[in-house]
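J.: Let me see the structure of the following:
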Amino acid sequence: MIVRRCVGLLALPLLLGCCVVHAAPPRGFDVLHYSVALVPDIAAKRVQGQQTVRFKAEQALSTLTLDAGTLEVTSVTQHGRALAFAQAGQQLHITLATPLQRGASAELQIRYHGAPAFGLTFAPEREEVYTLFSTSQWMPSVDAPDERATLDLAVTLPPALLAAGTGRALPTRTLADGRIEHRWRLDTPMPGYVYGFAAGRYQQATQQHGPVQLRYLSVERSPAQLRTVFARTGDMLDFFAERAGLPYRGDYQQALVASTIGQEMAGLSLMSEAYGQDVLDDADQIALMAHEAAHHWWGNRVTCAGWEHFWLNEGMANFMTAAYLQQAQGEAAYQAQVDGWRTRLDALRAKGADHALVYADWDAPTADDRAVVYRKGAYVLHLLRGELGDAVFWRGLRAYTVANDGRSVVTADFQRAMETAAGHSLQPFFDEWVYTAGTAAQ
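T.: From the prediction side, this is the model:
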């Protein structure tokens, strides 16, 4: 996944020679559950929505602030009573009717509409709509990756369309006008950026891989072609589960949509139709789907606590992709990935664009910033693997993943797990490669 824009970040000083810890802006509340009902108008590229937000006060609370992108909120109510609210700077500020004491819970209802410029992508020529990362552009929510909540999602669509969404599918409902309400429930709290859905005039194929049902969707590809494109999906899930020490849970869906560089969601990954054709042309072009599959452990289940630690999501997914290619396609495939990372890092350093992996300025990342997080991050994991040896490295990575399943993490959590596996301090390595720009590529 490539992040287009993240909001609400706190600039943190980088402390040389020690671990930068998470210091998210205090919200004063914890979202427990979202219940969202959407009605997208694909032809008009607009959406209407209503939702219930259940939250708990973590301090005395009189105002609830959510990210809301460019959505226009029309009403906020609590038990049928209208609440005062204001929108500014892509945020929604709601004044509670009665201040909450710490530990108290409450629910609010929000109605809204809008024409998101991103986050919700419409392709009318394909009768398709799908989400891409910026969840607050289609439902008021908390953008921060350390905020986890459960979700009920309903999307009302024309009857000819198929849909996939985050969470387990619930029975659809046929409305009086013939439209279909597609519903999903996410029972495990997840960060909001992995919420989403895709809908279109899809063809589909399904396969059973052990306890996991695999489902593939595309407008342009036949069921037989979809099985060919995603032939390695089950093997990928098995590999990542073994390395993580955690089995994949739930079912897994992959959709080829009009255009995307790739997007992971909870139980759902999106890739482009063009990418699907690439795989049909060359069966070895599986790195992108492996990257998105890897995120279901490193990104979704173990999530960076703040964007300054984003390399724990993206550098890890890139590295794990290469590790899978090493198993599936041989050592040369792994080394080709490593060579690509090293070459990009050399280019960053030549232009003075290299910097620490842990850094505060991820609000509007440049291509060079993304290269640091994605490619340098993966390269540093490769170097750590070489320093520790395979047995210690994989033992440490497994311990890190198992211990932090369902948690938000900072780089210090990863460092501690690897030090425990190694039996000694790794501070010099992390000082050189993670907390500072590092030295010349090895």
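J.: going forward, measure contacts and count neighbours with C-alpha atoms only.
T.: OK.
J.: tell me, how many neighbours does the closest residue to residue 265 other than its chain neighbours end up with?
T.: Nearest residue to residue 265 in three dimensions, chain neighbours excluded: residue 194, at 4.1 Å (C-alpha to C-alpha, 6 or more residues apart in numbering). When neighbours are defined as other C-alpha atoms under 10 Å, residue 194 has 25 of them.
J.: For the stretch 301-442 of the chain, just list every one of the helices.
T.: Secondary structure of the stretch 301-442 of the chain (DSSP state H, counting those that start in this stretch): helices at 311-329, 331-350, 367-371, 377-388, 390-403, 411-422, 427-433.
J.: can you list those helices in a markdown table and add mean neighbour count?
T.: Supplementary listing: the helices of the stretch 301-442 of the chain in a markdown table, determined by neighbours: other C-alpha atoms under 10 Å:
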| stretch | mean neighbour count |
| --- | --- |
| helix 311-329 | 23 |
| helix 331-350 | 17 |
| helix 367-371 | 17 |
| helix 377-388 | 20 |
| helix 390-403 | 18 |
| helix 411-422 | 19 |
| helix 427-433 | 18 |
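J.: Now these in CSV, please, with extra columns for distance to residue 286.
T.: As requested, these are exported to CSV (distance: least, C-alpha to C-alpha, whole Å):
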stretch, distance to residue 286
helix 311-329, 8
helix 331-350, 11
helix 367-371, 20
helix 377-388, 17
helix 390-403, 23
helix 411-422, 27
helix 427-433, 29
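J.: Please give the structure of this sequence too, so both can be compared:
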Amino acid sequence: MKISVLTGILIALSAFTALDASDGYPVDKGINVLHYTFTINLEDTTDRIDVVSELTILMTLKTRILGLDLTGLNDKGKGMIISDVLLRDQKLPFSHLNNRISITLPDSLSVPGEFKIRIHYSGIPADGLIISKNKFGDRTFFGDNWPDRARNWLACVDHPSDKATVEFIVKAPGHYKVVGVGYLAGEYAFEPLNPVGKYRVTRWREDVDIPTKVMVIGLADFAWETSGFSKGVPVQTWVYSEDRLEGFTDYQPGADILTFFQDLIGPYSYEKLANVQSKTIYGGMENSSCIFYYEGSVNGKSKMHSLLAHEIAHQWFGDAVTEKDWHHVWISEGFATYLEAVYADSLIPGRSLAKSMEEMREQVIISYKRDPKPVIDTTITNYMELLSTNSYQKGAWVLHMLRQELGEDTFWKGIRQFYMEYQNKNALSSDFCRVMEEVSGLPLRKFFHQWLEVAGQPDLSWSWDYDAKNNSITIDLTQNGSGEPFAFKLPVRITNETGSAVMNTTPPVTERQTRITFPVDFKPSAVVLDPEVTLLFTQSLVVR
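T.: Okay, here's the model as predicted:
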């Protein structure tokens, strides 16, 4: 069945709308946070933190109410209580309800113009800043913001669309070492007038715009070293002091992996890269220039290559190029998953790209049977649900199939162009589609529509028949299902009994029913669909 003109128009419009979909966050288009300075006091005697958040804001449209995110006090006594909000020395009226701060701005502010707001608050973080003990029983502090958990300890615009530079000024007992995003801007001993013990003030500053999901600090009894350099970028290892020998070995590949991706994609955005043993709730968390790994990742077995590659790949996609909308998180997770597989194909023995993609295909198929949803699923409101096979493995498959569609050189040229255009900015799926269309000269909206917005993948029933009289082979294909049929190129390999004769062809498939007939100059004994693992699909061979 051919797609009617009207149906084609509706698909194109649907693709444009969903590829630009909004997650519903109340974005104030007249407000842009340029810089955060978080001054944080931490203690050993209490989990209560004292914070001053100073925001440098550019206002481009007249705004009466400034809205920010900060989790308030809950029924367990955790959360933040605001003591005051200041514009210079002027106290501003505010409300703090439903984890949102609403600040009334004076009419005197210029438009366009910059101003600074200081918010003083304190409390025990309900989440976001993980205050706990590590596996050695030592007290630690680790920021763990993804997806929108920064608001539990940082007053901010807690959405990936508003990227800013940041500085952390941390006052803590002197036995802690502090690591953070960006570069070390200062460190000195601090002794209060009535000291219980000596304190240290540490400043970490990031001068590149990053989203709040990856703005973090970590405090522990760390041992650290510079393990190498990648095109002038220092690569550091930070591990618990008791794990020093194992950790320095396990995280050693970091510099080489960083160089691999710089050569493949483009220049690294940040001042350093620190690989950090931590208490993150995830296996790894791609904080900009300061990646946190789960504490059990250090074991002295030097088996960290894949996890390191995934999180370091995020420094390009997820951090430097950030999804503008949560529903487009595949730009982060799908890209990192695919780049991890590309790295493994090049440098990890036994981890071919075909093997990785075959494993991922099985995961996608199983996930679809359990929960048939598209990659861009605008029904999701709990963003933890985005940590799914769709965002990771199916997102990786979208890139893998695009690579086959465009060819090797054009695909990587497009990836580099996408990175160059959106480095340290935000992007949507529609932006990626546009860049790849411009680079390739091909219309790709249907490709992105069917693989990102439509649940599932082609489910093929097929058979083949050899006509000895006419020296031809016929393949009959049926796309099962009730929706619009997928459009794709189907790799086919035909061999004789001994394997000495091989014929490869890639016919286009666009209809519900497809019959393909072509000549062969040998008697075929086997027909294999997708022998190189380049198509996401399921199949069943019907024996005649």
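J.: still on that earlier bit, tell me which of the helices of the stretch 301-442 of the first structure sits nearest to residue 45 of the first structure.
T.: Taking C-alpha to C-alpha as the criterion, residue 45 of the first structure comes closest to helix 367-371 out of those, the separation being 28.3 Å.
J.: mean deviation of that closest one from the second structure?
T.: In the superposition with the second structure, the aligned residues lie an average of 4.4 Å away from helix 367-371 of the first structure, counting by mean C-alpha distance after the TM-score superposition for the first structure.
J.: list the helices and strands that helix packs on?
T.: Secondary-structure packing of helix 367-371 of the first structure (3 or more C-alpha pairs under 8 Å, 6 or more residues apart in numbering; DSSP states H and E): helix 331-350.
J.: Could you find the counterpart of the residue nearest to residue 265 of the first structure in the second structure?
T.: With TM-score structural alignment as the criterion, the equivalent of residue 194 of the first structure in the second structure is residue 214.
J.: And that match, how close does it get to residue 142 of the second structure?
T.: 12 Å (C-alpha to C-alpha, to the nearest Å).
J.: Of all residues in the second structure, which one is nearest the centre?
T.: Against the mean C-alpha coordinate of the second structure, by C-alpha atoms, centre = their mean, the closest residue is residue 332 at 2.5 Å.
J.: Who are the contact partners of the aligned residue in the first structure for that one?
T.: Under the alignment defined by TM-score structural alignment, residue 332 of the second structure is paired with residue 313 of the first structure. Applying C-alpha atoms under 8 Å, 6 or more residues apart in numbering to residue 313 of the first structure gives the contacts 295, 298-299, 303-304.
J.: among the helices of the stretch 301-442 of the first structure, which is nearest residue 123 of the first structure?
T.: When the helices of the stretch 301-442 of the first structure are compared for distance to residue 123 of the first structure using C-alpha to C-alpha, the nearest one is helix 367-371, at 26.0 Å.
J.: neighbouring contacts of that closest one?
T.: Taking contacts as C-alpha under 8 Å, 6+ apart, the residues outside helix 367-371 of the first structure that touch it are 2, 344-345, 348, 353-354, 362.
J.: Quick one: map residue 35 of the second structure onto the first structure.
T.: Alignment note (TM-score structural alignment): residue 35 of the second structure maps to residue 33 of the first structure.
J.: just residue 84 of the second structure next, same as before
T.: With TM-score structural alignment as the matching criterion, the partner of residue 84 of the second structure in the first structure is residue 75.
J.: Okay, its match and residue 404 of the first structure: tell me how far apart.
T.: The span separating residue 75 of the first structure from residue 404 of the first structure equals 38 Å under the rule C-alpha to C-alpha.
J.: quick one: residue 208 of the second structure and residue 165 touch, right?
T.: Yes. If you go by C-alpha atoms under 8 Å, residue 208 of the second structure and residue 165 touch, sitting 5.4 Å apart.
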